[in-house]
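Chemist: need coordinates for the below:
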Amino acid sequence: MNRLPRIAPLLALLALAGCSRSEEKPPEIVRPVLSVVIEPKTVETFGFAGSVEPQYSADLAFRLLGRVVSRDVKVGDLVTKGTTIAALDPTALELAVQASKADLSNAQAQFANAAASEERQRALLASANTSQSVFDAAQQARQAAAAGVERANAALAKSQEQLGYARLFSDFDGVVTAVGAEVGQTVSPGQTIVTVARTDPREAVVDIPDQLTGD
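Modeler: This is a model prediction of the structure:
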């Protein structure tokens, strides 16, 4: 009869011990602290002179030897693609075109006569009123005249092309940045007449000492 009162306090102690264990918190994780040491440092600044220049430019020149009779632009002028920049004296070139046209007309007349002669000899040969050799000669004359027309056409095209080279045009929109020839001056093929630069894009050109660039 006296055992029950003795066991009851023991059970109470065990229950309290279990509760205390369940209420214990896990240990906190201590994270390492990262630190950076900041030291003062002298910052140097430099200033350099420079210029903003066009990234693309072109030297425009004639393909022919000749005397400049006009220059329609000066430094600072804005030009568009196809604008006439300058012109050479076209007199000799125009005479060459006229001569080529006359040569072509003469060649065409010779071809017409040779072709008509060939047709006559063909008809005579068919009626046995001429020989094969005479017909062959007429045929060869017609072929030679045709070749003459081709050469005259090529010569005319060449002279017209040369006349076109007497005028200088801008290949793109831009601004005139330099002039290399004046009116009345005789220029050689490839000699710069003007320099034209695109207005965009541009680039900064600055001279920096080698000791600062590491070169």
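Chemist: from here on, contacts and neighbour counts on C-alpha atoms
Modeler: Will do.
Chemist: quick one: list the elements packing against the host helix or strand of Arg120.
Modeler: Using DSSP states H and E, Arg120 maps to helix 91-126. Packing partners of helix 91-126 (3 or more Cα pairs under 8 Å, 6 or more residues apart in numbering; DSSP states H and E): helix 132-164.
Chemist: got the angle between the helix it packs on and helix 91-126?
Modeler: Between helix 132-164 and helix 91-126, the angle comes out at 160 degrees (axes from the mean of the first three to the mean of the last three Cα atoms, to 10 degrees).
Chemist: following up with a second sequence; could you model it the same way so I can compare the two?
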Amino acid sequence: MTESDGPFGENTRPSGVERVAQVQLSTEYGVFRAVGYLDCIRGDEQVALVYGDIQGDRALTRVHSECLTGDAFGSRHCECGDQLSAALRAIVSEGRGVLIYLQGHEGRGIGLLAKLRAMQLQAEGLDTVEANLALGLPVDARDYRVAADMLHDLGVRSVRLLSNNPRKREALVRHGIKIAEQVPLLIPPREENLAYLQAKADRLDHHLPHLNGMAERS
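Modeler: Predicted coordinates for the structure are as follows:
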């Protein structure tokens, strides 16, 4: 464990991450600073996309779990890819903010192959919670400690969290991140993911008010 401080500002909180590299990254959304980290505890490689001056309070922040099928392939089974794009656009529009992209979070932490097996069970009629349990896996195995360490290292004192997930908020608070506001990130549902999103609302407590009544109408 090390104590980190550097060009993003001093931070005396013990940290489990090592800042390895930072580089300007030009994207279709805008020009970010990509800050690469090594998780010294798990050995994972992680990245933060920083836009503008985020030190201090109320930085617009998205902590995004890796989703190969949604983020890279544009799967319509989930809303992950759309949320990633919407979050990056919102951060640029805000003029300052950060997106933490968390590897090791595939399928709410169960891994890519297990996620594909769970998707197969969902196609057979189980919901996303039932599918994980049928495989003998946790409903949600994600840990947000590394995200908190990265935010502390970046000099972020409090965040406006782009998320519909109250459990994510609670986990970040447990790891010392102050949440000034939880900002909804609502994506219009598709026919292919409506049941999946409804299960997240009903069984995982995600705040998805835009789904109200849609299942009955579909």
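Chemist: TM-score of the superposed pair?
Modeler: Once superposed, the chains reach a TM-score of 0.22 (TM-score structural alignment, normalised by the length of the first structure), with 73 aligned residues with a Cα RMSD of 4.7 Å.
Chemist: for the helix holding Arg120 of the first structure, buried residues please.
Modeler: Judged by neighbour count (16 or more other Cα atoms under 10 Å), helix 91-126 of the first structure contains these buried residues: 93-94, 96-97, 100-101, 103-104, 107-108, 110-111, 114-115, 117-119, 121-122, 124-125.
Chemist: can you check stretch 106-125 of the second structure too?
Modeler: Going by neighbour count (16+ other Cα under 10 Å), the buried part of stretch 106-125 of the second structure is 106-112, 114-115, 118-119, 121-122.
Chemist: want to throw those residues into TSV with distance to Arg169 of the second structure and secondary structure?
Modeler: Compiled in TSV, those are given as follows (distance: Cα to Cα, whole Å; DSSP: H, G, I helix; E, B strand; the rest coil):
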residue	distance to Arg169 of the second structure	secondary structure
Glu106	19	helix
Gly107	18	helix
Arg108	15	helix
Gly109	17	helix
Ile110	20	coil
Gly111	22	coil
Leu112	24	helix
Ala114	25	helix
Lys115	23	helix
Ala118	25	helix
Met119	26	helix
Leu121	29	helix
Gln122	27	helix
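Chemist: and of these, the nearest to Ala201 of the second structure?
Modeler: Among these, Arg108 lies closest to Ala201 of the second structure (Cα to Cα), at 15.1 Å.
Chemist: so that closest one makes contact with Ser65?
Modeler: Yes - using Cα atoms under 8 Å, Arg108 of the second structure is in contact with Ser65, at 7.5 Å.
Chemist: would JSON lines of the buried residues of stretch 106-125 of the second structure with distance to Glu3 of the second structure be doable?
Modeler: What follows is these, written out as JSON lines (distance: Cα to Cα, whole Å):
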{"residue": "Glu106", "distance to Glu3 of the second structure": "29"}
{"residue": "Gly107", "distance to Glu3 of the second structure": "31"}
{"residue": "Arg108", "distance to Glu3 of the second structure": "29"}
{"residue": "Gly109", "distance to Glu3 of the second structure": "27"}
{"residue": "Ile110", "distance to Glu3 of the second structure": "30"}
{"residue": "Gly111", "distance to Glu3 of the second structure": "30"}
{"residue": "Leu112", "distance to Glu3 of the second structure": "33"}
{"residue": "Ala114", "distance to Glu3 of the second structure": "36"}
{"residue": "Lys115", "distance to Glu3 of the second structure": "36"}
{"residue": "Ala118", "distance to Glu3 of the second structure": "40"}
{"residue": "Met119", "distance to Glu3 of the second structure": "41"}
{"residue": "Leu121", "distance to Glu3 of the second structure": "45"}
{"residue": "Gln122", "distance to Glu3 of the second structure": "44"}
